[in-house]
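Q: Test case, fold it:
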Amino acid sequence: MTTPVHLDDLISSAGALAAGGGRVILGITGAPGAGKSTVGTRIVDSLGPDKAVLVPMDGFHLANAVLLANGLRQVKGAIETFDDAGYAKLLQRIREQKSGEIIYAPSFNRDLEEPIAGSIPVTADVPLVVTEGNYLLAEAGAWPSARECLTESWFLDPEQDRRHHWLITRHMDYGKSAEDARLWALGSDEDNARLIEAMAHRADRVLRVKGL
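A: Here you go, the predicted structure:
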């Protein structure tokens, strides 16, 4: 069941998780264009760097050269275009992080359309790690190992027309023509969305965020 909620309430919920003691990993998932990175960024920015850090799943995109070599470039973003084992291993390290240890996570550069290794430092004294991405609740490959590392998982479920609008706008912002953006959003992205939406029942909370 989808629960309407304000973003400020989610920030408060995340703050309560951070205050609970020990390392907490919050997973935010949903279909492409659901607002995952927006919500994750707002939570981390609101709580501040002493309490929260954002580690996106997108840092585990396979490089474009690998996708081209394997005939996958035109479906970039599909579940098979990610290093699921690498992502699961990183979350395991973060969950078990020792005092004084720094773990460096990868980010994703949307201008280059490439992952950037070792660009997000995660220190042991930050209680809340927010991770967001499409396939956090998938059952194939190493994804279940990643899910086991999450303290709590939130599935974002916006209205479909709004999600499509956000997605097309984002593709255009990063250089696609209006026609290409629409074709990608309603083609490859929508194929992924159907797979992801079938995972919603595995989340701890299914949410429709107001005010995004």
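Q: From here on, just use CA atoms for contacts and neighbour counts.
A: Will do.
Q: helices and strands around the lengthiest helix in the chain, which ones?
A: Counting by DSSP state H, the longest helix found in the chain is helix 160-173. Under the contact definition 3 or more CA pairs under 8 Å, 6 or more residues apart in numbering; DSSP states H and E, helix 160-173 sits against helix 178-186.
Q: now the helix it packs on, how far from the centre of its chain.
A: 21 Å (CA atoms, centre = their mean, to the nearest Å).
Q: buried residues in that helix?
A: 181-182, 184-185 (16 or more other CA atoms under 10 Å).
Q: ok, residues contacting stretch 159-175?
A: Here stretch 159-175 makes contact (CA atoms under 8 Å, 6 or more residues apart in numbering) with 32-35, 110-111, 178, 181-182, 185-186, 208.
Q: could these go into a markdown table alongside distance to residue 57?
A: Formatted as a markdown table, the contacts of stretch 159-175 follow (distance: CA to CA, whole Å):
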| residue | distance to residue 57 |
| --- | --- |
| 32 | 13 |
| 33 | 15 |
| 34 | 15 |
| 35 | 14 |
| 110 | 13 |
| 111 | 17 |
| 178 | 27 |
| 181 | 22 |
| 182 | 24 |
| 185 | 19 |
| 186 | 22 |
| 208 | 21 |
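Q: Now the second one, please; I'll put the structures next to each other:
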Amino acid sequence: MSQPPEEIARQMRDHILGLPKKPRQIIAVAGPPASGKSTAARALAHALGRAGKSAAVIPMDGFHLDNAVLAARGILSRKGAPHSFDLQGFTQLLARIAENSEAEIAYPLFDRARDISIAGAATLPRSVEFVIVEGNYLLLDQDGWRDLRKFWDSAIMLMPPRAEIEARLLQRWIDHGHTPEAARARRDANDLPNAELVLANALPADWVMAEAA
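A: You can find the predicted model right below:
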């Protein structure tokens, strides 16, 4: 990001703390792949903690379908596209979080190194005031996905310049051990189409964090 994550988080924190008060608020941090959602969400949780608020980050990536399921459906090469997620399971989790009637809710996390989702890898206590959900498709205007909008007390969209997204995606695959040529092929075949889908089909956000090109 052109601004330090701490400054992004401070701005988001001030925005969120200005919302009408509720026992629990669910904040969406959306954006295309490599827009900095995970970093921004973690920094926001830290900033809220420093302000005396309890916060937790829940990544949408925990709801990746397993590679074996994707392979059986012939869509393993499109892992990360909307249809490669367990949208129903994700929706049910959000409904439970919003209801906030359970002492503790378990949820899955995605292990990027092993490329698998781990069920029950983290828990959310009832006492948490701010639940920060981060993911590509939290504002996607498509069947099923658009229904998530009702859960967000506030929705933030991160929108770096396309050139920055392209560079980050390329570096991500290189960091995972791919040659520059293989990294570029994976980015162009899957990641960039997903990014374009997010940018072209997003419901309105409550706040857009756009970086200068």
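Q: After superposition, what's the TM-score here?
A: Superposed pair, TM-score by TM-score structural alignment, normalised by the length of the first structure: 0.88. Supporting alignment: 205 aligned residues with a CA RMSD of 2.2 Å.
Q: follow-up on the earlier one: so which of the buried residues of helix 178-186 of the first structure is the closest to residue 73 of the first structure?
A: residue 184 (12.3 Å; CA to CA).
Q: what does that closest one align to in the second structure?
A: The alignment partner of residue 184 of the first structure in the second structure, by TM-score structural alignment, is residue 186.
Q: Pull the contacting residues for its match.
A: residue 173.
Q: Kindly recompute the last result at 7 Å.
A: For residue 186 of the second structure, the contact set (CA atoms under 7 Å, 6 or more residues apart in numbering) is empty.
Q: how close does it sit to residue 176 of the second structure?
A: Counting by CA to CA, to the nearest Å, the gap from residue 186 of the second structure to residue 176 of the second structure is 12 Å.
Q: Could you do residue 103 of the second structure as well?
A: 38 Å.
Q: just how off-centre is the longest strand seen in the first structure within its chain?
A: Scanning the first structure for the strand with the most residues, using DSSP state E, yields strand 114-123. Distance of strand 114-123 of the first structure from the chain centroid (CA atoms, centre = their mean) equals 14 Å.
Q: quick one: that strand aligns where in the second structure?
A: If you align by TM-score structural alignment, strand 114-123 of the first structure falls on residues 116-125 of the second structure.
Q: next one: stretch 148-158 of the first structure
A: Counting by TM-score structural alignment, stretch 148-158 of the first structure corresponds to residues 150-160.
Q: now the end-to-end length of the matching stretch.
A: End-to-end for stretch 150-160 of the second structure, by CA to CA: 25 Å.
Q: before we move on, back to that, what's the mean gap between the match of strand 114-123 of the first structure and the aligned bit of the first structure?
A: Mean deviation of stretch 116-125 of the second structure relative to the first structure after superposition (mean CA distance after the TM-score superposition for the first structure): 0.9 Å.
Q: That stretch: which residues count as buried?
A: Per 16+ other CA under 10 Å, stretch 116-125 of the second structure contains these buried residues: 116-118, 124.
Q: Identify all contacting residues around it.
A: Against stretch 116-125 of the second structure from outside (CA under 7 Å, 6+ apart): 62-64, 66, 103-111.
Q: Repeat the analysis, applying 8 Å as the threshold.
A: 56, 61-67, 103-111.
Q: Show the buried residues in those residues.
A: 56, 61-67, 105, 107-110.
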